[in-house]
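1. For reference, the sequence and a predicted model appear below.
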Amino acid sequence: MTTIKQDTDIPRTLQGLDDDRSSVRLRAALAAGTTPDARFVDKLIERSAIEPEFFVRDMLTWALTRHPVSLTLPALLRELRSQGAQARSQALHTLSKIGDRQAWPSITRALLSDGDDDVARSAWRAAVILVPEGEEAGLAAVLATQLGRGERETQLSLSRALVELGDAVMPALRAASTASDRRVRAHALATERLLHDPDAGFEFAIEEAKRVVALGGSGQEG
């Protein structure tokens, strides 16, 4: 009886993931995660690439984390090569939630410097979670090439990622704090401030760093 019910529920859940109503899609994603089945994986990933509602996307990610990594990982890694920015971003986000370091080789420099800010932010978050022990400094050097990029939300996201790497980021930050670009210098100094004083707050750190840069300093005096 249970098997018959599950076989009946699966088509209903798959259909629900394509429903025009976000509330129905949310319930379908919840159902897919509550009773995992291999037949859900491709549809969950496909829906993640186009789902407009944040709360539904979040539930789709949760549902994918409930399925075996052996099923989800290969499909998510394929999504990283998608032409769609949301597909790449959501795949990276889900990989960060799964946390399996088999995905690390697929977190490429191209993704870490992706032209779409959402993709890049997702790649930064995934990278600091998946980076193998001993490779933090190399990752920091790549992430430092993105200092000064974008608006406050993007800069804050990068700073948080760098801070997560701990003291391994210091050589990259010190090098960036002497860059010719003022935005890069200020962002590097603000990130260093957050590393040493997490309670400072990004707004305070970035404004203080801008003042230092405006006065011609690099924050390394003394």
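-> Okay, I see it. All figures in this text were calculated on a predicted structure; none of them were measured in a lab. Residues are numbered from 1 along each chain as shown.
2. From now on I want contacts and neighbour counts done on CA atoms only, so please keep to that.
-> OK.
3. just checking, what packs against the host helix or strand of Arg47?
-> Here Arg47, judged by DSSP states H and E, is contained in helix 38-48. The helices and strands touching helix 38-48, judged by 3 or more CA pairs under 8 Å, 6 or more residues apart in numbering; DSSP states H and E, are helix 2-16, helix 54-65, helix 69-79, helix 85-98.
4. ok now do Ala87, which residues does it touch?
-> 48-50, 79-80 (CA atoms under 8 Å, 6 or more residues apart in numbering).
5. Assign a three-state SS to Thr154, would you?
-> Under the three-state scheme (DSSP: H, G, I helix; E, B strand; the rest coil), Thr154 adopts helix.
6. circling back: can you put the helices and strands packed on helix 38-48 in JSON lines and add distance to Glu153?
-> JSON lines is the format used below for the helices and strands packed on helix 38-48 (distance: least, CA to CA, whole Å):
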{"stretch": "helix 2-16", "distance to Glu153": "33"}
{"stretch": "helix 54-65", "distance to Glu153": "17"}
{"stretch": "helix 69-79", "distance to Glu153": "25"}
{"stretch": "helix 85-98", "distance to Glu153": "16"}
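7. okay, those, which one's buried deepest?
-> Highest mean neighbour count of the helices and strands packed on helix 38-48: helix 85-98, a mean of 24 (counted as mean count of other CA atoms under 10 Å).
8. One more to weigh against that first structure:
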Amino acid sequence: MDHHLPAPTDGAHPALSALTHPDKDVRQQGAIALGQLADPRLAPRIADLLWQESDVFVRETLTWVLTRTPAAATKEAAAQLHNPDAEIRLQALHLLSKVADPGSVAVVAQHIDDPDPAVADKARWALARIKDPSVIPLLVDRLGATELTVRDGITATLSQFGAPAVPTVAAALEHQAATVRSHAADVLCFIGAPAAHEATPALTNRLDDDHPDVRLAATLALRELTDHPPARATLHQASINHHDARVRAIARASI
């Protein structure tokens, strides 16, 4: 099959015209050519075709093309975040996660509670890629989510921030809701050593929490900090005389 770029019929760049060809291989070839051009003037049309593209590989190549003109890409993607089509919102957030422009944080953050779970998860992922610490309190406010996918997404996003997230997450260990306290401990467990060393005192306090799930989560988090002498000392003491059998067992296995 001949995959040479077709001649333009409307005065457009031939590579741009190729993006409407019925053969996905021709569209892919056109996308690669456009990436080499990196012309921001073409971004609006490329973005329009990205939202319509059916082939996953061509979509990913078009996403790469747009990242070559980051300012134009950010503008086009941000404009689609209120599109009623969840698939377009998802693709726009995917593009924003690739560009990772700190200037897009405000618009991305609006979608961490998107009614479509995949869109909300992609928004959280985009924030993790951008790594602007200003969104940490916003994410910490959502600790304690009961839906497992949402909970895991928040855990993964906050853990990507590492040390900058630790003070705010550790403060949530004092929250009145046990679900929030246990989730905060889970996040600190994922962050691990050495970034979460400073949370050792707060986690130690949670070993005496009224709720068994919080005690368990705090113990598991401390297990990830055993290179830190205070955490190791806490686990050693817990392994000897803690009243919770699960805490004692994990502490013994950790030291």
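-> Perfect, thanks for sending it. Since the structure is predicted, the reported quantities are computational estimates derived from the model, not experimental observations.
9. How close are the two chains, by TM-score?
-> The TM-score (TM-score structural alignment, normalised by the length of structure 1) is 0.69; 192 aligned residues with a CA RMSD of 3.4 Å.
10. still on that earlier bit, which of the helices and strands packed on helix 38-48 of structure 1 sits closest to Asp37 of structure 1?
-> helix 2-16 (8.2 Å; CA to CA).
11. other SSEs contacting the closest one?
-> Using 3+ CA pairs under 8 Å, 6+ apart, helix 2-16 of structure 1 sits against helix 22-34, helix 38-48.
12. one more time with 7 Å, if that's ok
-> helix 22-34 (3 or more CA pairs under 7 Å, 6 or more residues apart in numbering; DSSP states H and E).
13. Report the buried residues of the helix it packs on.
-> For helix 22-34 of structure 1, the neighbour count (16 or more other CA atoms under 10 Å) marks 22, 24-33 as buried.
14. Same check on stretch 158-172 of structure 1?
-> Buried, per 16+ other CA under 10 Å, within stretch 158-172 of structure 1: 158-165, 167-170, 172.
15. residues in contact with Gly219 of structure 1?
-> Gly219 of structure 1 sits next to 189, 212 when contact means CA atoms under 7 Å, 6 or more residues apart in numbering.
16. try Ser239 of structure 2
-> Contacts for Ser239 of structure 2 were tallied using CA under 7 Å, 6+ apart; they are 248-249, 251-252.
17. so how far is Leu96 of structure 2 from the residue most central in space within structure 2?
-> Centre of structure 2 computed as the mean C-alpha position; nearest residue by CA atoms, centre = their mean is Trp125, 1.9 Å away. Distance, Trp125 of structure 2 to Leu96 of structure 2, using CA to CA, to the nearest Å: 10 Å.
18. Also Thr74 of structure 2?
-> Counting by CA to CA, the separation of Thr74 of structure 2 from Leu96 of structure 2 is 6 Å.
19. returning to what we had before: give me the mean deviation of the helix holding Arg47 of structure 1 from structure 2.
-> For helix 38-48 of structure 1, the mean deviation from structure 2 after alignment is 2.2 Å (mean CA distance after the TM-score superposition for structure 1).
20. Return the set of buried residues in that helix.
-> 40-41, 44-48.
21. same thing with stretch 103-110 of structure 1?
-> Buried residues in stretch 103-110 of structure 1, counted by 16+ other CA under 10 Å: 103-104, 106-107.
22. hmm, who's touching that stretch?
-> Where contact means CA under 7 Å, 6+ apart, the residues beyond stretch 103-110 of structure 1 that reach it are 77, 123, 127, 130-131.
23. Check these and tell me the two furthest apart.
-> Leu77 and Val131 (15.9 Å).
24. For Ser177 of structure 1, which non-adjacent residue is spatially closest?
-> Closest residue in space to Ser177 of structure 1, ignoring its immediate chain neighbours: Arg185 at 4.3 Å, by CA to CA, 6 or more residues apart in numbering.
25. does that neighbour really touch Leu173, like I thought?
-> No - using CA atoms under 7 Å, Arg185 of structure 1 makes no contact with Leu173, being 8.8 Å away.
26. I'd like the distance between the residue nearest to Ser177 of structure 1 and Ala140 of structure 1.
-> Separation of Arg185 of structure 1 from Ala140 of structure 1 (CA to CA): 16 Å.
27. between the two, who's got more neighbours?
-> Arg185 (27 against 24; other CA atoms under 10 Å).
28. Following element in sequence after the helix or strand the more buried one falls within, please.
-> Using DSSP H and E, Arg185 of structure 1 sits in helix 182-196. Using DSSP H and E, the helix or strand that follows helix 182-196 of structure 1 in sequence is helix 202-214.
29. any residues touching that next one, and which ones?
-> 156, 182, 185-187, 189-190, 193-194, 218-219.
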